[in-house]
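# Next one to model:
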Amino acid sequence: MQEVYQHFRKEEQPFIDSAQSWITQAEETYTPYLTDFLDPRQQYILEMLVGKKGEIHVQFYGGYEAAERKRAIICPEYFSPAQSDFEMELTEVVYPSKFVSLTHGKILGTLIGTGMKRELFGDILSDGTRWQFLLASNIASYVHAQVTKIGKVSVRLESRTYTDLITPIDDWTIVHDTVSSLRLDTVIAAIYNISRQRAKELVSSGKVKLNWSVFERPDFELGLLDIVSIRGYGRIQIRAIEGKSKKDKWRVEFGVLYK
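The predicted model follows:
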């Protein structure tokens, strides 16, 4: 395992161990293995681990083409998963949209408040008025029964077919930039045009999430497909690392959401 670990971060070792056990199970039983929802970085790691094993492959699906969070099926080469094999359900939040508004954070907080782990929920989508989310189908009826309010707003959760999927607002801007390093604070400062000191303060005060978890290390080196959320500013994704410039700076393709 050490030779595998060296290609990834120390913090990612528990996920690597889990992923290796899923792969082994698929190889030894020669049957498909379905994971929970994975973030883009986890999908990348799993794809690298499966690699070119020959006898098994991995497929991802998150409910729609541009989904961030996806479930994976690790399966023998002969098996070609159907959408239904990913066992997820689309849910709409029905609420008095003329009078109140909802936010991604409030919806996610309420869903986690049901006692279900984050990995059982996929993307949360909005077209500006309507809100929908994906979740593992085996917890759908429980979550629907539990959630009657989001904050102070009375809501009802209803299952939808995939033909009812809203087109989410996609405000991602593609930015090609050079940065002196891939440190978390350096990237935040460069993208949002703020000082390194200000970026450090945002990280150390708990206002930054890396791959959906609060992260307080400004010197942390970002990697491919990491997603950084900065309260009050927006989100950054490392889309591609394109190598070094003549001035020894990293050339990076970022996806940026401006608040």
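# CA atoms for contacts and neighbours, from now on please.
Will do.
# Show me where the stretch 1-150 of the chain has its helices.
2-5, 13-29, 40-50, 104-112, 140-146 (DSSP state H, counting those that start in this stretch).
# Out of the ones you listed, flag the one nearest I230.
Proximity to I230 (C-alpha to C-alpha) singles out helix 104-112 among the helices of the stretch 1-150 of the chain, at 12.6 Å.
# One more sequence to fold, the one below, so I can look at both together:
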Amino acid sequence: MVALNFGVRRRLGLYLNPRAAAAADWTALAEALGCSFLEIRRLERLPDPTAALLEEWPGRCPGGATVGRLLAVLRSLGRDDVLTDLAGSVEEDCKKYLQRKQEEANQPLQVPAVDSSVPKTSELMGITIRDDPYGSGTEIFDAFICYCQKDLQFVQEMIRELEQTEFKLKLCVFDRDVLPGACVWSISGELIEKRCRRMVVVVSDDYLESDECDFQTKFALSLSPGARHKRLIPVKYKSMKNEFPSILRFITICDYTNPCTKKWFWTRLAKSLMLP
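You can find the predicted model right below:
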């Protein structure tokens, strides 16, 4: 499925997103690809459910999410109009993908550089204050904290409750732990995917306005489609004027604003971060 570019996926959405009584739409495709009723209800809240479905499908069906399978399902659903219109674009995308893979396989081995100006440490090895400067060891964290600057005071309370108590968790807080000088997006992706076991999202009205938080949240969700691995934990710590973000509504949250459950808040959050 990685062969299909954005243009083809967008055109698929133009065909399948509109709900239609006379033709199979994206919900029929979702059922054919093994989605449950609750998963379909979640997807229908998104602006482009077809794109989200195709993005999550490889995680739901490892090894079986192929272009050939997609075309076969569309054919079985009677969407010959889609196949006719997109056949040329799909074939071109697949050919380009196979050509790239062939070129990568035939790439000659590079002679190791001997110039003294070549950096000795990878940019993504020495990115936190606790990393080995020579790249022989990297720091692993229990959780990456996704937050905006205006919520930093609550993050500092989180540090006190989770790191400086009996829980002894190790949190990755960008302003405290990440070294300056490298690309924010590259560092965030590296930390979330490879260096942090989970991610805590501090949700607020200010969070909704942050492009950086939006990227981090969507990136983490892409690593755990359907939240099956409990990788992402939303935290609501104050009342909001805006609606809770739709992409997080299907995930159980830790609610700091509920006075009835506030005394259990930190224990629940800590235990969820300590899961294997």
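# Please state their TM-score.
The TM-score (TM-score structural alignment, normalised by the length of structure 1) is 0.29; 140 aligned residues with a C-alpha RMSD of 6.7 Å.
# hang on, the earlier thing: deepest of the helices of the stretch 1-150 of structure 1, which one?
Ranked by mean neighbour count, those are led by helix 40-50 with a mean of 18 (mean count of other C-alpha atoms under 10 Å).
# Now render the helices of the stretch 1-150 of structure 1 as JSON lines, adding distance to E89 of structure 1.
Output for the helices of the stretch 1-150 of structure 1, formatted as JSON lines (distance: least, C-alpha to C-alpha, whole Å):
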{"stretch": "helix 2-5", "distance to E89 of structure 1": "34"}
{"stretch": "helix 13-29", "distance to E89 of structure 1": "23"}
{"stretch": "helix 40-50", "distance to E89 of structure 1": "20"}
{"stretch": "helix 104-112", "distance to E89 of structure 1": "14"}
{"stretch": "helix 140-146", "distance to E89 of structure 1": "7"}
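# closest one to S126 of structure 1 among those helices?
Among the helices of the stretch 1-150 of structure 1, the nearest to S126 of structure 1 by C-alpha to C-alpha is helix 104-112 (8.4 Å).
# What helices and strands are in contact with that closest one?
Judged by 3 or more C-alpha pairs under 8 Å, 6 or more residues apart in numbering; DSSP states H and E, the packing partners of helix 104-112 of structure 1 are strand 149-150.
# circling back: what's the closest of the helices of the stretch 1-150 of structure 1 to L202 of structure 1?
helix 104-112 (18.1 Å).
# Does R10 of structure 2 lie in a helix or a strand, and which?
Element membership of R10 of structure 2, judged by DSSP states H and E, is helix 6-16.
# thinking again about what came up before, what about the helices of the stretch 1-150 of structure 1, which gets the closest to L184 of structure 1?
helix 40-50 (15.4 Å).
# That closest one - contacts with which helices or strands?
helix 13-29, strand 56-61, strand 70-76.
# neighbours of L269 of structure 2, just the number please.
19 (other C-alpha atoms under 10 Å).
# right, and it touches C254 too?
Yes: under the criterion of C-alpha atoms under 8 Å, L269 of structure 2 makes contact with C254 at 6.8 Å.
# Now I233 of structure 2: which helix or strand?
Per DSSP H and E: strand 232-236 holds I233 of structure 2.
# residue ranges of the strands in the stretch 51-200 of structure 2, please?
141-146, 171-172, 196-203 (DSSP state E, counting those that start in this stretch).
# any chance of those strands in JSON lines, with distance to T217 of structure 2 too?
Shown next, in JSON lines, are the strands of the stretch 51-200 of structure 2 (distance: least, C-alpha to C-alpha, whole Å):
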{"stretch": "strand 141-146", "distance to T217 of structure 2": "8"}
{"stretch": "strand 171-172", "distance to T217 of structure 2": "15"}
{"stretch": "strand 196-203", "distance to T217 of structure 2": "7"}
